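Chemist: no sequence for this one, just the structure:
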């Protein structure tokens, strides 16, 4: 049963058509919602926060604005002003979703979820209760078997490899620098952690692809 929702709401999403679709869904399924507006970038959000008066109660935040910002930055700005954040995403990479939850997002809903579930999540978050829109969102947040626990240095070597840095040079590019043998050790650990989960990862390049898939690394352009 869909919760009765009365709240001021805004969206941060770099696809205006998506925001318009959400607005229409809420008009139909949550007539108590007051539509505040849309920001299509982190910079746009900062501008909007100076203009929105009063501020929204809840902001639906997309995970990847493709403007160089992080979701954590946006959540911090909104939290500083007492605004509740709900992640609204078509993203199925576990790590970005978990990072947003750790940063303080009060809910997660997938863009393909039924409208009633979306409204329920927004309502729960507005009331101060963490909520997800379904089993898939719950698994992405909580199932530890989906991703390995990569150490920061393991992620760093994978990121450098993904950016095209030759393996023999990677150690010199790390901060602080390490020996080539240490880089090899980091690669082996990352590969083994994926293999321990039953993933088909045999080489450092395989580990890079898996890390992109999981969200440890940004998609390779």
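Modeler: Great, that's in hand. In this text, all values refer to a predicted model and were calculated from it rather than measured experimentally.
Chemist: all contacts plus neighbour counts: C-alpha atoms, from now on.
Modeler: Noted.
Chemist: buried stuff in the helix or strand that contains residue 156?
Modeler: Secondary structure assignment for residue 156, by DSSP states H and E: helix 152-162. Neighbour-count burial for helix 152-162, counted by 16 or more other C-alpha atoms under 10 Å, picks out 154-162.
Chemist: next helix or strand past that helix?
Modeler: Following helix 152-162 in sequence order, the next helix or strand is helix 167-173 (DSSP H and E).
Chemist: helices or strands up against that next one?
Modeler: Packed against helix 167-173, as judged by 3 or more C-alpha pairs under 8 Å, 6 or more residues apart in numbering; DSSP states H and E, are the following elements: helix 152-162, helix 180-196.
Chemist: try it against this one:
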């Protein structure tokens, strides 16, 4: 008889004890998820991850001491990093964008219904991005809001230089990823097999030194800005 799969191991990082308690109640109530540790700031989060080796870190952004962005960057340098799901109230859109660029797989709002938070944890644990529609709109607004032309031009040129290393088919694949398409949809759009799509995406990660599809989408956005 096959044994039951191990539950997804989760670390909660938030400086608000009530938020941590609420998340623990929601997540620990699921048979396939378990909370292995809590942390109130970025430094404690790094220690908890190193000790408990979780699959997913549910990471607040603004915290006293080391913030969630800095902690995310540090955690994602680990040989086997956890998957990071950013938790935010959206008083810090710039930090959320930074976390996504650093390799976080997505973000949820703190007022997201509990069932959707649970689904987001499962999705991230499976290696797939979670981009709430409302949150995505806010991040896009932050990314395209008032900024110096010099800064935007610099980001655009840097992104285009990185993308110039791709073949035409790899670039088409990257744009399809940025459009939010899954592998079967990309295969249909480009008239290629799903196996070829997977090979192209593997090449994108290697050539662009990226970890996930969210980073690909952000790079395409920078190049087209």
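Modeler: Cool, got the structure. Predicted, not measured: the structure shown is a model, and the values here were computed from it.
Chemist: from the buried residues of helix 152-162 of structure 1, pick the one nearest residue 214 of structure 1.
Modeler: Distances from residue 214 of structure 1 to the buried residues of helix 152-162 of structure 1, taken as C-alpha to C-alpha, are shortest for residue 155 (11.8 Å).
Chemist: could you measure from the residue nearest to the spatial centre of structure 2 over to residue 45 of structure 2?
Modeler: Geometric centre of structure 2, nearest residue: residue 105, 1.6 Å, by C-alpha atoms, centre = their mean. In this view, residue 105 of structure 2 and residue 45 of structure 2 are 17 Å apart by C-alpha to C-alpha, to the nearest Å.
Chemist: before we move on, what about residue 121 of structure 2?
Modeler: Using C-alpha to C-alpha, residue 121 of structure 2 is found at 17 Å from residue 45 of structure 2.
Chemist: spell out, range by range, the strands that occur in structure 1.
Modeler: Applying DSSP state E to structure 1 gives strands spanning 7-12, 33-39, 58-61, 84-89, 107-110, 131-132.
Chemist: could you redo those strands as TSV and give each row mean neighbour count?
Modeler: Formatted as TSV, these follow (neighbours: other C-alpha atoms under 10 Å):
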stretch	mean neighbour count
strand 7-12	24
strand 33-39	19
strand 58-61	24
strand 84-89	26
strand 107-110	26
strand 131-132	23
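Chemist: need the ones you listed in TSV with distance to residue 173 of structure 1, can you?
Modeler: Output for those, formatted as TSV (distance: least, C-alpha to C-alpha, whole Å):
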stretch	distance to residue 173 of structure 1
strand 7-12	35
strand 33-39	36
strand 58-61	34
strand 84-89	34
strand 107-110	36
strand 131-132	40
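Chemist: of those, which is nearest residue 77 of structure 1?
Modeler: So among the strands of structure 1, strand 84-89 is nearest, using C-alpha to C-alpha, at 10.3 Å.
Chemist: quick one: the closest one aligns where in structure 2?
Modeler: Mapping strand 84-89 of structure 1 onto structure 2 (TM-score structural alignment) gives residues 83-88.
Chemist: same question, stretch 158-172 of structure 1
Modeler: Under TM-score structural alignment, there's no match for stretch 158-172 of structure 1.
Chemist: first vs last residue of that stretch, how far apart are they?
Modeler: End residues of stretch 158-172 of structure 1 are separated by 14 Å (C-alpha to C-alpha).
Chemist: what distance separates that stretch from the centre of its chain?
Modeler: On the basis of C-alpha atoms, centre = their mean, to the nearest Å, stretch 158-172 of structure 1 sits 25 Å off its chain's mean C-alpha point.
Chemist: show me what residue 188 of structure 1 lines up with in structure 2.
Modeler: Alignment note: residue 188 of structure 1 maps to a gap in structure 2; criterion TM-score structural alignment.
Chemist: re the thing from before, mean distance, the match of strand 84-89 of structure 1 to its aligned residues in structure 1?
Modeler: Compared with structure 1 after the fit, stretch 83-88 of structure 2 shows a mean deviation of 0.7 Å (mean C-alpha distance after the TM-score superposition for structure 1).
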